[in-house]
Structure formats: C-alpha cells, structure tokens
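*Asks:* Got a predicted model here, sequence first, then my questions.
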Amino acid sequence: MADLFATDDSEKPLDANAPLADRLRPRTLDEVVGQDHLTGPEGAIGRQVAAGKLSSLILWGPPGTGKTTTARLLADAVGLRFLSISAVFSGVADLKKAFAEARDHARLGQRTLLFVDEIHRFNRAQQDGFLPYVEDGTVTLVGATTENPSFELNAALLSRAQVLILNRLDANALETLLARAEALEGRPLPLDPDARAALIASADGDGRFLLNQAETLFSVTLPAPLDPAGLSALLHRRVAVYDKDREGHYNLISALHKAMRGSDPQASLYYLARMLTAGEEPLYVLRRIVRFASEDIGLADPQALVQCLAAKDTYEFLGSPEGELAIVQACLYCATAPKSNAAYKAQKAAWRSAKETGSLMPPRNILNAPTKLMKQIGYGKDYGYDHDTDEGFSGDNYWPEEMRPETYYTPVERGFEKRIAERLAYWGELREKKQR
C-alpha cells in the first residue's frame, strides 16, 4: 500500500518527465501568482512569515489556485517540517499516526506543519480530533478546502484557525503561468493571440487546468499556430465548476433571484445559463422562478405566476433542450415585470397574527347555520349579503370580536397592484359611511 503521508520534497531536482504543472511549481512564496493579497508584505501570510511564526490556517479557494503549494512553501519559510495528508484517503488511524510522528519530532525540537487537503471531507467527529493537537502545539494545522468553511467545518476548529481566501486566478496571473511554461519549454505555445486569450478564458481561473492544457499543446506538432476554432477542436471544453449540493449551487440561484428582483434581464439570463449549462436540473431552477413570481412580483403582475406555470407545463411536455426556451421566457417575464413583495409581507404578518391570537371565534353573523340550534344562538343573524347592495359591498365586520381589524396587505403603486390599491381605498370609504 502506498504511503498516505507526504513530506517536504521541495529540494528534490526537477524530473524532466514530471507533469508541467509540477515542474513549474513555485519554489518560494514570491513565485505564487494571483495571491498577492495574502503573500505580499501586507498580507496575512506575508506578515506571519516576516514574524517567523505561523498560526493554524484554513486556505479556502477554488481548484488550481495554489493551496497545496502555498502550504508547502509556508513550512519552508518558517522552518517547519511539512507533513501532508488527504482527507479523501485518510481515516482516524492515519490521523493518529500523523499526530504521533509530529509529537516525536517535537521532542527533537522539530515542529510540524500538518497540511490536510480537502479537510471538509472529514466528518465532524474527525475534525474534533484535531483540536487537542492544535491547542497543545503538536501541529500547526493548515487545511485546504474548496467549500465554504462556515458550512463544512466545525465552529470549534474554525475558532482555532484563521480562514484565508485564495482568489480565483485572473487573466494576468494565468498569462504569467503561460509565460513561465514557455520559458521552461524554450518555445512559444502554437497559438495566435485570439486562441491564447481563449485558452486563458477556458481555464476558468484554474492554474493547474491551464498548465495541463498547455502541456497538451506542447506535445503536438502543428504546421501553423491555432486560431480559436482550431484550439476548440483540439482541446476538450472545460466543464464549469458546479456542485449541485454545495455552495456554488446556492450562490448561483441566489444571484439569479437577485438579478430578477433587480429587473436586470441580461444578468438574469446569464445566471440562468450558468446553471443550466453546468447541468443543473431545469425543474429546480423553474421552481425557484415560480417562487420568485409570488414573492417578488405577486399581484403587481398576476400573469407572472401564470407564465411560470405555463413554462413548467411546456418543459414537462417538450423536455430538454427545446423546453428550456420556456424557462428562459419565464425568467425574462419575471425580470421585466413590475415588482412587489406586498403578498409576501402580508403572508408573514398574517401567519404571525394567527399564531399570536390562537383559536378566536369568527363573528357569528358570518357563520353558516345548518341546524336550528345554531340559528337560535345567532349564527348567520344579520349577515349582509354583499350582492344585495347597490355597490356589491356590505361593509360587514369579519374579525373576531376580541380582535381589532389588522392590515396585512398593502399594495404598492406599481403595475396591477395600483388598481388594487384604488379598489381598497374605495371600499374603505364605503365601510366608513356604512359604519356611521
């Protein structure tokens, strides 16, 4: 069985047959690209290195942004022994072995930086197992995760470690990596300027992916530099990073909701496309748009809900990809409709009032009286039948006797709700006249 533990190999000579990404791995923190906000003199890492003392850290960032490399270089920079484990392949026995090794080295005066890749994959009990060894200084823990630590890591562990956010690599950082690759290979990539820009864009901020693609390009013999079409034909398209059950999923659906609420159809379409092209279940997205039609449009445009439900029927009838156009139509309708959360606020207020007032009896005059006894005790007595009035409005009191009338729903002065507001005002005037 292969050893689960990796120790520092930063001093090993470069293997000419190693992957390009490994051969280009930075040897000092200064060579790490795209993370100057952390590694620079004023950054959290830069300051700790200058002080020669490292606290436990959680490195949070997308794939290919240098989390593992940064941890390894941190150990070198402050003189710690580097020990690496992966939460994917390790269990409790492996953790115990790592802690025992660290304790043995501590007795000899050699402190250990324990790097835990994919630390979020350890369960809560396993995460708790780190606490005593972090607290007594047996190890300086540096964990790496692509997931939001607030959701995936124990509060106790987070309280003992500083969370540092690594940025997705921008175009300048990715260009720097390509230039280093070309210098190492001693020749330029076989790309025209537009294809080079397309290659950088396809990496989606992932430096490792970019270098793997560059390695493929270096391995082929081409008669002329590739244009974007030629590059696309040669390399597989990168699938967007998107986990349906993790933070990226919730971030994008939140962005879609906010863009529709902000009446920006262009941004709404962008986030809709991000989710659907990444493989999100179309009916999940549509369910969120239906909810939006009630929560953020409501009676300002009653047709919004109708449009969304029609889109659901259309998608179920046609399937993908034809039915996705109906989802686009519903999204655009909602993004461009007048907005009101009056119904949403009314629901919350009415629900709260119902819980507070309990089981109050409605006024007897509006209750049906199917039996003689119920008639005798006043059920239905003096009920005002609205259709018998000239205005079609009786102005009766419909609230329990122990409760004052409440106002839950206040329509806005936009869209169809403006007409509703006018009706409510008219009925309010009639009610006052009838109660005089």
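*Replies:* Nice, thanks for sending it over.

*Asks:* make it CA atoms for all contacts and neighbour counts henceforth
*Replies:* OK.

*Asks:* now the residue lying closest to Arg124 once chain neighbours are set aside: how far from Leu164?
*Replies:* If you skip the residues right next to it in sequence, Arg124 has Asn154 as its closest partner in space, 6.4 Å away by Cα to Cα, 6 or more residues apart in numbering. Distance check for Asn154 against Leu164: by Cα to Cα, to the nearest Å, it reads 16 Å.

*Asks:* how long is stretch 180-200 from one end to the other?
*Replies:* The stretch stretch 180-200 measures 14 Å between its terminal residues, going by Cα to Cα.

*Asks:* ok, structure two:
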Amino acid sequence: MDLKNHTPLAERMRPKELAGVIGQDHLTGPEGSLSLSIKKNHPFSMILWGPPGSGKTTLARLYAKSFDLPLIQLSAVTSGLQDLKKNIQEFTATPLFGKSRFLFIDEIHRWNKSQQDFLLPFIERGDFFLIGATTENPSLTVNSALLSRVRVFTLNPLGHEHLSSLVGSYEERYGPLHLDQEARESIVAMAQGDGRYLFNLVDGVQALGKDKPLSKEELSLFLQKRAPLYDKAGEGHYGLISALHKSVRGSDPDAALYWLARMLEGGEDPLFLSRRIIRMATEDIGLADPQALAVCLSAKATYEALGSPEGELALAEAIVYLSLAPKSNALYTAYNKARESASKTAHLPPPLHIQNAPTKLMKELGYGKGYLYDHDLEYAFSGQRYFPKEMERESYYSPKEIGFEREMKKRVEWFDRLRTKLNEEGA
C-alpha cells in the first residue's frame, strides 16, 4: 500500500462504474431504476435515502458520469443559500449548449424549508438535475413541494456478504489483510452495514504493520468498538421506541428486551423509556392486570434511586412483566370514546341532582334535590343518572374476557342488570 497517499481508503476504493456498486441491485442491476434511466438516456432528479456508508455519494457521482454531465457537489452541513446562489450563477454563466448539469447536495435534510424551496424553479426549468442524499426519512425532512419534483430511492445497509466482498476487493488491490478468519468476521460485524466504516477499520488494521494474522482478541486491543447507530432525535428514536412498544404488545419478551437494550446502548434517556413503559401499562394492559402499572412505577422509581447501569435491570423487569401480562386496550379505547363525547358536549352542565348546593338560592333552584346517597342503599348502588340530562347514557368501557378484566366484566354486567331493575321499579 502506498503510505504516501493520504486520500482516505474509502475514497480510493470507490467503484469506477455503476456496475461495480454492490448491495443496491434494485438501482444498479440490469432492471434497476438508475440502470434503465441511463440506458434510455433519460436523467431525472432524485433523493437517495439510506444509512451511512451505503453508497449514496458513489451513486450520485457515477450516475452523473454516465450521462457525461458535470456534477457540482455541495454539503448541506457546510453550505447555505449563498453557496447555492453562487453555483447557480456559474451555471448560467457557462452554458452547455442545451445540456444540463447535476447538482449533488449531501445531507439535504439539514437545509431548512426556504433553502429547499429555492431549488424548485431551477429544477422546473431543467437548469440542473438535483441529486439529494440523506440518512433521514425524506417524508419527514424534505418539504412536499420538492418531493413532488424528484424521485425517492431507498438504499439498503450493506449485508455481510457485501462487506466481505469489499474486504476481498481491498486484498486484490493492496494485498492480504493480516487477520485470521474469526477476526475478519469481527471487523465485518463491527461495520454494521457501513462500507465506509469498514474501510476505516481495514485501514486501521494495516496501519498496525503486523506480520502475522491478528486474532479476534488481539484485534479488539487495537480497534475501538463502534458506537451503536442510533439517532436520539430523529427517525431512529421513534422507530425503535415503536419496535419496543409493539414487541411488548405482541407478548414477545425477548424482542422487547432486544429493543430496550438497543435504545439504552445507543444512549437513550432511561427516564424517557420509563415514561413510555408506564404508558404501555395503561394503553395495552390496563385493567387486565392492574399490577402492571405498579410494577412500571416502581421500575421508574428504582432507576431514579440507582441510576445506570443498576437501574436498567428494573426497566428490563418491567418490560418482561408487561410482555407476559394479559393484554387489553379496553380502558384506552373507553377513555378515547369518553374524550370524543366530552369534546362534543362540553356545553352541557351536570344534572342538578348531583351538583352541590352551597347557597340558599341554589337549593331553591333544585341543586342537589333528589340525590340518593349510594352508601345508604342496598348494594351501595342507587342506579341514578349521572350524564347530562340532554344525553343518553353512554357505554364506553367494554372489558375483555382476559386476565383481571374477566372480573371487571362481571362487575359491569352486574351493575347494568341492577341499574335496569331499579329503573324499571322506579318507573
């Protein structure tokens, strides 16, 4: 290897032709979208959405090269509207006799709405074809006006076989990598689907200058473990908490523990997790297991008392308990129905007989008149109406035949029968 070449290895290893891009056959294969576009000589604007190291920049460069058109590259991290205006002025100053150009904007999700909107008329007129690259969901980070003018392509993280192929390509070019088979597997796993990071690891191994193959244990002494891929503020945050919640709802404690660990290892705030766990107890278990809420509240208190890492076990305990608890959303559904009714009838007062009468005038107007004190009656139940008089009595809560809600269902039905009986007798 040429030690005098300070160009990063990942840059040197970029493929020279579109066919050399691996792991994105849905775009670069014979029937891939980009391949067909090139074959038909029909370029278009696009957003490339994919994880780090999946080949977005490489695809942008090779796509432009295939049409023999210039590619202007900007990074939304370091460039703003002034840089964009400057490049567009250069476009108009140097006509290409009917030809267009490509404008590549890396990390396009970092530009705000006004910066993205500035691109619109130039794309409309065909002054350039836009290629945007992003690691964030474009539907959440790119404005709709721009999305309507481009095609969005999703790139996949590189699989184990793709990363192994990259190691092989390196060895064909620069010679054997001094790692035994287990250590080779280890750096592929450490890359987590990121080709750029893999080449950084390979470069680090070769920089050690070892003559004999390193073992996995020896490798771990020289290479730092990669921090887990996790965006605490973006889609990754919401995607993983959704996966955790749905695993609990689906009664899979193993999957739930996995997603909990992914989030904690990624640096998620444990108190955020504890609040979401409490929400799971009320939304998905409810009165099917009233103890679930107490377990989750105790887990939060335990974490606050112990901190990390000891307190994390309390969160794991709550997750397993919730996963294996009987599930019912009857309470959650009932409350949402009640909210809907409340929003439509907020102008209706409570019936007079269940309102207090602290003044003489209110007593004369009938406040509190006819109220029956339930504790003085048989079964401690009067069967009176408690809804506004303008409303029919509603039924929101329908317990399920599962867990403790079986008992709640018996009670609901018993009170319903008793209410009907008392109302018939009163009539």
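*Replies:* Nice, thanks for sending it over. In this text the structure is predicted, and so the values were computed from the model without any measurement.

*Asks:* Superposing both, give me the TM-score.
*Replies:* Put the two chains on top of each other and the TM-score (TM-score structural alignment, normalised by the length of the second structure) is 0.95; 422 aligned residues with a Cα RMSD of 1.6 Å.

*Asks:* From Val134 of the first structure, how far off is the residue nearest to Arg124 of the first structure?
*Replies:* Distance of Asn154 of the first structure to Val134 of the first structure, given as Cα to Cα: 14 Å.

*Asks:* and what of Asp170 of the first structure?
*Replies:* 34 Å.

*Asks:* Helices along the stretch 151-300 of the first structure, start to end?
*Replies:* Residue ranges of the helices in the stretch 151-300 of the first structure, as given by DSSP state H, counting those that start in this stretch, are 155-158, 171-185, 193-202, 207-218, 228-234, 247-261, 265-277, 282-292.

*Asks:* which residues are contacting the third one?
*Replies:* Counting by Cα atoms under 8 Å, 6 or more residues apart in numbering, the neighbours of helix 193-202 of the first structure from elsewhere in the structure are Ala171, Leu174, Glu175, Leu210, Leu226, Asp227, Pro228, Ala229, Leu231, Arg237, Arg238.

*Asks:* What subset of these is buried?
*Replies:* Ala171, Leu174, Glu175, Leu210, Leu226, Asp227, Pro228, Leu231 (16 or more other Cα atoms under 10 Å).

*Asks:* With distance to Thr140 of the first structure as added columns, please give the residues you listed in CSV.
*Replies:* Below are those laid out as CSV (distance: Cα to Cα, whole Å):
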residue, distance to Thr140 of the first structure
Ala171, 33
Leu174, 31
Glu175, 34
Leu210, 31
Leu226, 47
Asp227, 48
Pro228, 46
Leu231, 44
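
*Asks:* Mind listing what's buried along the biggest helix by length in the second structure?
*Replies:* Longest among the helix segments of the second structure by residue count, using DSSP state H, is helix 405-426. By neighbour count with 16+ other Cα under 10 Å, helix 405-426 of the second structure contains the buried residues Glu405, Met408, Lys409, Leu418, Arg419.

*Asks:* same check, this time on stretch 296-303 of the second structure
*Replies:* Buried positions in stretch 296-303 of the second structure, judged by neighbour count with 16+ other Cα under 10 Å: Cys296, Leu297, Ser298, Ala299, Lys300, Ala301, Thr302, Tyr303.

*Asks:* At which residues are the strands of the stretch 51-200 of the second structure located?
*Replies:* Under the criterion DSSP state E, counting those that start in this stretch, the stretch 51-200 of the second structure carries strands at the ranges 71-75, 102-106, 129-134, 151-154.

*Asks:* what's the last one in contact with?
*Replies:* Which is strand 151-154 of the second structure. So strand 151-154 of the second structure is contacted by Phe44, Ser45, Met46, Ile47, Leu48, Trp49, Gly50, Pro138 (Cα under 8 Å, 6+ apart).

*Asks:* hmm, try it at 10 Å
*Replies:* 24, 26-27, 33-34, 44-51, 56, 131-135, 137-139 (Cα atoms under 10 Å, 6 or more residues apart in numbering).

*Asks:* ditto for the first one
*Replies:* Contact partners of strand 71-75 of the second structure, identified using Cα under 10 Å, 6+ apart, comprise 57, 60-65, 80, 83-84, 87-88, 91, 100-108, 110-111, 128-133.

*Asks:* and stretch 39-54 of the first structure, which stretch of the second structure?
*Replies:* The alignment of stretch 39-54 of the first structure onto the second structure (TM-score structural alignment) spans residues 28-43.

*Asks:* What residues sit buried inside the matching stretch?
*Replies:* Residues Thr28, Gly29, Leu34, Ser35, Leu36, Ser37, Pro43 are the ones in stretch 28-43 of the second structure that count as buried (16+ other Cα under 10 Å).

*Asks:* how far does that stretch sit from the chain's center?
*Replies:* Here the centre of stretch 28-43 of the second structure is set off from its chain's centre by 31 Å, with Cα atoms, centre = their mean, to the nearest Å.

*Asks:* just stretch 320-335 of the first structure next, same as before
*Replies:* For stretch 320-335 of the first structure, the separation from the chain centroid amounts to 22 Å (computed by Cα atoms, centre = their mean).

*Asks:* and what of stretch 425-436 of the first structure?
*Replies:* Relative to its parent chain, stretch 425-436 of the first structure has a centroid offset of 50 Å by Cα atoms, centre = their mean.

*Asks:* go on, stretch 295-302 of the second structure?
*Replies:* Distance of stretch 295-302 of the second structure from the chain centroid (Cα atoms, centre = their mean) equals 25 Å.

*Asks:* what stretch of the first structure does that stretch fall on?
*Replies:* Under TM-score structural alignment, the match for stretch 295-302 of the second structure in the first structure covers residues 307-314.
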